[in-house]
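Enquirer: Sequence first, predicted coordinates after that:
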Amino acid sequence: MYSYEEEQKRLTKLWQEVLSDEDEHYSSQDEESLFGDVYLSDEYQCESSVDSESSSKRTSSKLRKRRHKKHPPKNGEKHQKHPITGNEPSTSATGAKTSSNVSTEAQHVADVIETVIANMTQDSDSDSDETLLPSTTDAATQNANITWGPVTGNNLRQIMFSEANTVGFDPQIHENFHDKTPCEFYSLFVNDDILELMVTNCMLQFFLVTLLLFFEKVVETNRYAAQCLAKNQLRRARITSWHDTTVPEMKKFLGIVLWMGLCQFPTLQAYWSKSPIYKNFITGVMSRNRFQLLSKMLHFSDNSEVTEDRLQKLTPLVLKLKEVFQRIYVPGEYVCIDETLVPFQGRLKFKQYIANKRHKFGIKVFKLCLEGGYTYDFKIYCGKEQTDGGGVPTNVVLNLMKDLLHKGRTLCTDNYYTSVTLAHELLRRETHLIGTLRTNRKFNPKNVITKKLKLGETIAEESNSGIVVQKWKDKRDVLTLSTKYTDEMVTVQRRRGEVCKPKNVIEYNKFKAFIDIADQKKSYNSSLRKTLKWYKKLAIELLTGTAFINAYIAYRDIANEPMSITKFRESVIFGLLQLEEHEQTVTTNDHKLVNLGRKLRRRCVACYSQHSQEMGRKEALKKTPQSMLKCEACDKHYCLECFF
């Protein structure tokens, strides 16, 4: 692909050739306009290589002669105005153009070509960081004057982290929540304010019917449900049985959604099935019809207010969650930015495709994560935005980092975001950058990019602005950028022995894992189900995924009690459903032993439990006797001595 300067030179040269041919042509003929479609359509083409001057003249002359013979102007027929200049072509009746007019219009067309190419170049790659932010003239000057040389470390800036004493959760949260339950930690993030938002915008107070249905008085507590009721034309529709919902009922709704992630059935109706295969306690908590109505009416904004915001249906929820995430936690020195994908295959204008993700189609969410996988901020990608000039990666980073700049932090990004331009922008804001780098980024050192390395070799260069770009050969070339470390090599221990790795690579792997940990924890027992409404799926992801993981991290840090994420989920479910954790909700039959025969013998569970505590599992497997007797109620094997 041609660069901007090469394309401009090529088109200008071709246009000058056209004008030189036209001067010769007008001296003998007067059949066609100077700016007619004949000349533009044949010469204004992108070719694989620039032809020689004689070849271009010869080709354009042949095409013009062929076109003139084939389509001569008819008598009395006027030439159309040119689409660029708006001028009518001159004919023999009006006289030939002078050389001054030709040069004036040539300059005008050259300006038009330059403008078109500039716009085309800007729009062709909006996601890359090839363009600079126009407001940051200092960074633009740095990019233009950048020079590369050997790595000395003299140009690296020493930026001190200024919030080292306040990192972590708010001390007030530590004081008030050190003895709270997991459900109360989850309520800290999904608080009553958010539940009231769901109740107000999802539910309605059922209208009263008076005077034999001729006059209706509607008391509105949920706009969306009221709109659905107003449109309803069926007398026996399920929505006509609606009644007011409350915050406790919405907590039960969230508890059931979380429980469905633990116990996944093939269909939603199977959870309320009377078949013994799907037997569970959920029918005593909420009926199927009520759960489906709540799912249908789930809403977070007013549909009557139409704006240009594509996230209008989720904006109130997103703002409240961000406020909670950022209010109770102060980020440390190292932060990480990366994107994640919420799976969705329905119709959506800003649906994305990422080939290297497990779910390739979905809604892209940019996240800023901290140590342990805590999500501090996030941004939902809604398609190309009107920006001041910077690419999408740079704008995303500056948007997510806006409250964390000028404090000496270090940002870790992958090669989608990292660039020399972004490094200069962050250095101007007292922030370091560490990340992998793409070879085709602008202002990269050519000596490092083109160098061929053998296994274990490395090469690096340092810029006069304090940026180190290093290439290291592992199984493949690894290109990194850092404003904090030099090209120092560190010895690390592997299974097969010691290996020397660049410190930049070690630090990148360490801090880039923040968002990987968050995605890993979120993937356990996911509550997402298929739906046609994108905002409902994204809302469930935020409430039962992102907010839930933050609550789990807060519980482990503040309560200082080790607990697996599955146990934490179970405890939250018990709290939301208002059940006792040791409550027996399913009645069982009377305990009695059944003889199954020698072929179905199993070890006695009571004997095995006793032996394993005394002598360990291996010895217990040898010492525990096998029994043919099985308890129907417990569904376990016992020997006669242990059962009675």
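Expert: Cool, the structure landed.
Enquirer: Every contact and neighbour count from this point should use C-alpha atoms.
Expert: Fine.
Enquirer: Return the residues in contact with the residue nearest the centre of the chain.
Expert: Nearest residue to the geometric centre of the chain (Cα atoms, centre = their mean): Val365, 2.4 Å. For Val365, the contact set (Cα atoms under 8 Å, 6 or more residues apart in numbering) comprises Glu339, Thr340, Leu341, Val342, Phe378, Lys379, Ile380, Tyr381.
Enquirer: what secondary structure does it sit in?
Expert: Assigned with DSSP: H, G, I helix; E, B strand; the rest coil, Val365 falls in the strand class.
Enquirer: State the distance from it to Gly545.
Expert: According to Cα to Cα, to the nearest Å, Val365 and Gly545 sit 13 Å apart.
Enquirer: Test my guess that Arg603 contacts Ser627.
Expert: Yes. Here Arg603 lies in contact with Ser627, judged by Cα atoms under 8 Å, at a distance of 5.9 Å.
Enquirer: ok, back up a step: Serialize the contacts of Val365 to TSV and add fields for distance to Ile467.
Expert: Formatted as TSV, these follow (distance: Cα to Cα, whole Å):
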residue	distance to Ile467
Glu339	25
Thr340	28
Leu341	31
Val342	35
Phe378	28
Lys379	28
Ile380	30
Tyr381	29
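Enquirer: Tell me the one of those nearest Leu293?
Expert: The shortest gap between Leu293 and any of the contacts of Val365 belongs to Val342, at 24.1 Å (Cα to Cα).
Enquirer: if we can go back for a sec, which of the contacts of Val365 lies closest to Leu593?
Expert: Nearest to Leu593 among the contacts of Val365: Val342, at 49.9 Å, using Cα to Cα.
Enquirer: could you list every residue that touches the closest one?
Expert: His359, Gly362, Ile363, Lys364, Val365, Leu538, Glu541.
Enquirer: Over to Phe574?
Expert: With Cα under 8 Å, 6+ apart, Phe574 has these contacts: Cys183, Gly255, Glu580, Glu581.
Enquirer: how long is stretch 345-363 end to end?
Expert: In stretch 345-363, first residue to last residue: 9 Å (Cα to Cα).
Enquirer: here's the one I want to compare it with:
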Amino acid sequence: MDFLVIDGKKYTEEQVRELFLNGEDDGDISDTPTIDSNHDSEEEYTIDDDADVAEVDDQAEQVPVDDLDFHASAENSSDSDSSSDLPLSSVGYVYGKNRYKWSKRAPTLGRTRRHNIITHLPGLKAAARNLQDKNPVNYWSLLITDEMISTIVDCTNEKITDLSSTYGETASFVNFTDSVEMKAFFGLLYLTSAFKSNHEDVEGLFASDGTGRDIFRATMSLKRFMFLLVALRFDSISTRSLRKTDKFCHIREIFETFIQNCRNCYTPGESLTIDEMLVGFRGRCSFRVYMKNKPNKYGLKVLCLCDAKTHYLLNAFVYTGKSQNVHPNPRKLSVPTLSVLSLIDPVKNTNRNITADNWFTSIELVEELRKNQLTYVGTVRKNKKEIPQYIVPNKRTEPGTSMFVFTSTITLVSYVPKPNKYVLLLSSMHHDNKVDEGSSKPDMILYYNSTKAGVDALDQKCANYNTGRRTRRWPCAIWYAVMNIASVNSFILFQSGTESSMRRRNFIIQLGQTLIETHMRRRLLEPRLPRELRSVMERLLKCEDTATSESTPSISQPRVSGSDAVSRGKKRRRCYICPSQNDNKHATMCNKCNQHVCKIHSAATLLCEKCQM
């Protein structure tokens, strides 16, 4: 057999032909990571006129074989999963623009790879699993705890102190709040989301002419509701000067506590999604962004980690600028990689898969996730330097064509869904070139399509039942988003814990009613309530006449005490002293014999509050 000697090494003619045919020029396309809030998430790319896999770049012949920089890929890694990495074929290699090495043949698999074996089963964690009462509000209280509400109450009361001088002493609606009233306030916000009334005029909701909703004015007055919207705060104003360097300090403690509570209650499935959510906001904010592909266009960007199947939010952080969100980065990792690494803490070393779009995808990210025993599937931007020209299709490529290249840990595929369009997909979970016979799509594409929409589905659920009201204060916009996510997550916990078929709208209505009930019962004890409003509250609370009258005397009824006092019964009956021909029926009863009596044959003793005590 004849050999060719190149730079002191022997090659057969077949080996030299393979190396030269798959060589490329050293042209470099800039791949500098940027924080572009309006990044292009388009997954299909147009085929260039000069893209032709049948042609060979003449400059490739000028590259000496010895100068090819064989990338030290994961096949040479000493990672804990290296026992699963089996050797690639010794021939048939192609290279990216940065000389990243790919094989045209899939690695040989002898057994199931360890990264495809899930060790932590999905479902409720102890905090949610051990609930005795399966009421929706109890699942919600696991996420928005009493401690969080107490913090909000303290900060709101601090603001009310400042506002009291503005409104004056004559304003009866200006007084301190407490946890009971704050829960009722949140309950009303949830009811507006269930009724699709979050952008409806507040005066219309509280109208008493029959056009409003009785539950709103039965819970609190219109002026009180508006005042709480104005006074609502989430951090101490007096200590804010100590946190000047933190742009998110206005609500960071509440937000991070909520995220931690979400992590403590649920174990996700085997597939997770990382993507961006935009909280709509058009007021003044130094980290407000513009994203043309989102419905709200302007707002606050939240990067989220969600369960791809149930859409449960597991982790999130708010983008507040380059200098604010960048974690310690001694290895000079790209911003998308850092963003993903900051989200994966709840699922590290669990052999789960992360799905994300092309802004996040890179070989660097895949290697970092592999160190944390996680796999990755995502679309790839066509300007990545690791992509070999070998898999870039030309205009003559038939739709439905798939081309694969491999390393020992990564698979890259190009798929042509329609003429002049192609998709690039990278996966560290798949290690073969399987194509679905029915759709002619690679298994990688089908898996990506089934797991890519986790965050978008969560965003859509939040928009369907949105508590957000128009506001110029961005902390309130974040809090409305927290309430929306809490309703979604608590509903998922409720379904997992009870296997109930309750619709989400009914869940939110029941949640709102339960949050309101305690405050409404307390308000029913006020002696100066209008009679019509009292009857509305009794109807909403489904109170018996005896339950309300004995504990809460009406305005027209004097306070009574002693043996001569009368009480009200459930039904109206004839006075047992009056002649039967009178047929006078009354609800008053004697406290001693429990017989129905009329006003003529009964007596009431009036006492002031001091004497009654």
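Expert: Structure received. Given the structure is predicted, the values throughout are model-derived calculations rather than measurements.
Enquirer: Check which element follows the host helix or strand of Tyr608 of the first structure along the chain.
Expert: Under the criterion of DSSP states H and E, Tyr608 of the first structure resides in helix 605-615. Downstream of helix 605-615 of the first structure, the next assigned helix or strand under DSSP H and E is helix 617-623.
Enquirer: So which elements touch that next one?
Expert: helix 605-615 (3 or more Cα pairs under 8 Å, 6 or more residues apart in numbering; DSSP states H and E).
Enquirer: Now check the second structure for the residue matching Cys500 of the first structure.
Expert: Taking TM-score structural alignment, the alignment pairs Cys500 of the first structure with Ser440 from the second structure.
Enquirer: excluding its backbone neighbours, what's nearest its match?
Expert: Leaving aside its sequence neighbours, Ser440 of the second structure sits nearest to Gly400 (Cα to Cα, 6 or more residues apart in numbering; 6.0 Å).
Enquirer: Mind telling me what the one you found corresponds to in the first structure?
Expert: Gly400 of the second structure maps onto Gly456 in the first structure, by TM-score structural alignment.
Enquirer: Using the three-state scheme, assign that match.
Expert: With three-state DSSP as the criterion, Gly456 of the first structure reads coil.
Enquirer: check contacts around it.
Expert: Trp472, Lys473, Asp474, Cys500.
Enquirer: Among those residues, which ones are in helices?
Expert: Here DSSP state H is the test, and these give no hits in helices at all.
Enquirer: Out of those residues, which end up buried?
Expert: Neighbour counting with 16 or more other Cα atoms under 10 Å marks Trp472, Lys473 as buried within the contacts of Gly456 of the first structure.
Enquirer: and Cys642 of the first structure, how many neighbours?
Expert: 11 (other Cα atoms under 10 Å).
Enquirer: Surely it touches Cys607?
Expert: Yes. Judged on Cα under 8 Å, Cys642 of the first structure makes contact with Cys607 at a distance of 7.4 Å.
Enquirer: Need the overlap of contacts for the two.
Expert: Shared contacts of Cys642 of the first structure and Cys607, defined by Cα under 8 Å, 6+ apart, are absent.
Enquirer: Any idea how far the helix or strand hosting Ser549 of the second structure is from the middle of the chain?
Expert: Using DSSP H and E, the element containing Ser549 of the second structure is helix 545-551. Helix 545-551 of the second structure sits 44 Å away from the centroid of its parent chain (Cα atoms, centre = their mean, to the nearest Å).
Enquirer: now stretch 421-440 of the first structure
Expert: The chain centroid and the centroid of stretch 421-440 of the first structure are separated by 20 Å, computed with Cα atoms, centre = their mean.
Enquirer: What span of the second structure is it aligned with?
Expert: Stretch 421-440 of the first structure corresponds to residues 364-383 in the second structure, going by TM-score structural alignment.
Enquirer: Show me what that stretch is in contact with.
Expert: Here stretch 364-383 of the second structure has contacts from 29-31, 43, 45, 74, 79, 81, 115, 333, 337, 341, 348-359, 361-362, 423-429, 444, 448, using Cα under 8 Å, 6+ apart.
Enquirer: Contacts only, for the counterpart of Tyr555 of the first structure in the second structure.
Expert: In the second structure, the residue paired with Tyr555 of the first structure is Phe494, using TM-score structural alignment. By Cα under 8 Å, 6+ apart, the contact set of Phe494 of the second structure is Lys134, Pro136, Tyr139, Ser500.
Enquirer: so which helix or strand takes in the residue nearest to the last one when sequence neighbours are not counted?
Expert: This means Ser500 of the second structure. Excluding the flanking residues, the one nearest Ser500 of the second structure by Cα to Cα, 6+ apart is Phe494, at 7.5 Å. In the assignment (DSSP H and E), Phe494 of the second structure maps to helix 474-498.
Enquirer: after the helix holding Ser549 of the second structure comes which helix or strand?
Expert: Counting by DSSP H and E, what follows helix 545-551 of the second structure is strand 566-574.
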